[in-house]
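1. coordinates only, no sequence provided:
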């Protein structure tokens, strides 16, 4: 088997199994959920309740770098260059990609009408591998998280300390 076929198989298998990919064009890389469909990673975003794609340099015809992590260990497996194509709503390619995306979309507020909303308000992108794999860099690539209005910190419930102490008493 030639190296390019091996590389293509690595890209496909790693990207299929990973829940997130890191996409980088102009600025820092951003983690995005995707599905692997017909030889490319497909994304949906930029609409209400969907992942933000604005500001990433994901314009039609752009080139980006996609990094895939290991699902079990979380380490980088492969970085591959991709060509971005924005799929036109209602086209055959859009319908096929959206069918796959809809099947994998978790917790959609309007699950039965999500494709209609995506056609009206969102962008569906196809990231197709283009070129040789990038060498994985030595060292860490950690960076500060991007600013976001999302938060998970909330006050703890008043009963929680009692519940935790009760669990310790039972163990003794």
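-> Perfect, thanks for sending it. What you are looking at is a predicted structure, and each value in this text was computed from that prediction instead of being measured.

2. going forward, measure contacts between C-alpha atoms and count neighbours the same way
-> OK.

3. max-length strand in this protein?
-> Across the chain, the longest stretch assigned as strand under DSSP state E is strand 76-86.

4. distance from the chain centre to stretch 29-48, please.
-> Remark: stretch 29-48 is offset 5 Å from the chain centroid, using CA atoms, centre = their mean, to the nearest Å.

5. identify the residues contacting it?
-> 12, 15-16, 19-24, 50-54, 56, 97, 100-101, 104, 118, 121-129 (CA atoms under 8 Å, 6 or more residues apart in numbering).

6. can you turn the buried part of those residues into a PyMOL selection?
-> The PyMOL selection below is limited to those of those classed as buried (16 or more other CA atoms under 10 Å):
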select buried, resi 12+15+16+19+20+21+22+23+24+52+53+56+97+101+118+122+123+124+125+126+127+128+129
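
7. of the contacts of stretch 29-48, which belong to helices?
-> 12, 15-16, 97, 100-101, 104, 118, 121 (DSSP state H).

8. reformat the residues you listed into CSV and put distance to residue 164 next to each item.
-> As requested, the ones in helices among the contacts of stretch 29-48 are arranged in CSV below (distance: CA to CA, whole Å):
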residue, distance to residue 164
12, 46
15, 41
16, 41
97, 47
100, 43
101, 41
104, 37
118, 44
121, 46
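
9. then this one, side by side with the first:
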């Protein structure tokens, strides 16, 4: 697979499907930074179990048509608050955060206070698998159990509805 496809997918990425170990893949909003992706997770932010402590993860990126075009192993490196890298990436990532209350500086301050993890996903060398080599079957998983799913009763109808 061409490294150019991976680079272009990273440049255009707004969401990436990231899985840690044998766990399920989670759709995470992200921001391209050079040849890697920056992702924030933690309290009050997106749910990415194990990503902050992981050394490696698998990231799946989509193309312009919305389908999977590349999958790659990624080296996970945590960006620590106060570092020059944090001072460069965190404010940019905060401006990309949709529906955030307050300014970007307030959001960055909240990330530090609540212990959110800012990680950088950098593709490992020669680990990318492109469209021709991806499996043909769907990678869709059945829905996970959640307490949010409840049985609902049928809607009330005043008059009988005829079937056609």
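-> Structure's in. What do you need? Keep in mind it's a predicted model, so treat the numbers as computed, not measured.

10. and the residue nearest the centre of structure 2?
-> Per CA atoms, centre = their mean, the C-alpha nearest to the average position across structure 2 is that of residue 28, at 1.7 Å.

11. please identify the helix or strand for that one.
-> Per DSSP states H and E: residue 28 of structure 2 is located in strand 26-29.

12. what's the burial count for residue 131 of structure 1?
-> If you count neighbours by other CA atoms under 10 Å, residue 131 of structure 1 ends up with 13.

13. which residue in structure 2 aligns with it?
-> Under the alignment (TM-score structural alignment), residue 131 of structure 1 pairs with residue 125 in structure 2.

14. quick one: that match is in a strand?
-> No: counting by DSSP: H, G, I helix; E, B strand; the rest coil, residue 125 of structure 2 is not part of a strand but coil.

15. any idea how far it lies from residue 3 of structure 2?
-> In this view, residue 125 of structure 2 and residue 3 of structure 2 are 9 Å apart by CA to CA, to the nearest Å.

16. again, but for residue 140 of structure 2
-> Separation of residue 140 of structure 2 from residue 3 of structure 2 (CA to CA) stands at 26 Å.

17. of these two, who's got more company?
-> Neighbour totals were compared for residue 140 of structure 2 and residue 3, and residue 3 leads with 14 against 7 (other CA under 10 Å).

18. next up, the contacts around that one.
-> Residue 3 of structure 2 touches residue 128, counting by CA under 8 Å, 6+ apart.

19. ok, and the closest non-adjacent residue to the counterpart of residue 88 of structure 1 in structure 2?
-> Structural alignment (TM-score structural alignment) places residue 88 of structure 1 against residue 80 in structure 2. In space, and not counting its chain neighbours, residue 80 of structure 2 is closest to residue 86: 6.2 Å by CA to CA, 6 or more residues apart in numbering.

20. then residue 15 of structure 1?
-> residue 68 (6.1 Å).

21. can I assume residue 98 of structure 1 is in contact with residue 115?
-> Yes: using CA atoms under 8 Å, residue 98 of structure 1 and residue 115 qualify as a contacting pair, with a distance of 6.9 Å.

22. between the two, which is the more surrounded one?
-> Set side by side, residue 98 of structure 1 and residue 115 show more neighbours around residue 98, with 26 against 19, by other CA under 10 Å.

23. in structure 2, which spans are strands?
-> So, for structure 2 - with DSSP E - the strands run 15-19, 26-29, 31-33, 36-41, 56-62, 68-79, 117-123, 129-130.

24. so what's the residue nearest to residue 15 of structure 1 up against?
-> So residue 68 of structure 1 contacts 14-15, 18, 20-22, 76-79 (CA under 8 Å, 6+ apart).

25. looking at structure 2, which of those residues still make contact?
-> Counting by both residues aligned by TM-score structural alignment, their matches' CA atoms under 8 Å, the members of those that carry over to structure 2 are 14-15, 18, 20-22, 76-79.

26. about what we covered before: how about the residue nearest to the centre of structure 2, what's its match in structure 1?
-> Under TM-score structural alignment, residue 28 of structure 2 pairs with residue 32 in structure 1.

27. from residue 50 of structure 1, how far off is its match?
-> 10 Å.

28. please apply the same query to residue 100 of structure 1.
-> In terms of CA to CA, residue 100 of structure 1 sits 16 Å off from residue 50 of structure 1.

29. repeat that for residue 79 of structure 1.
-> Residue 79 of structure 1 is 25 Å from residue 50 of structure 1, by CA to CA.

30. do residue 128 of structure 1 as well
-> 21 Å.
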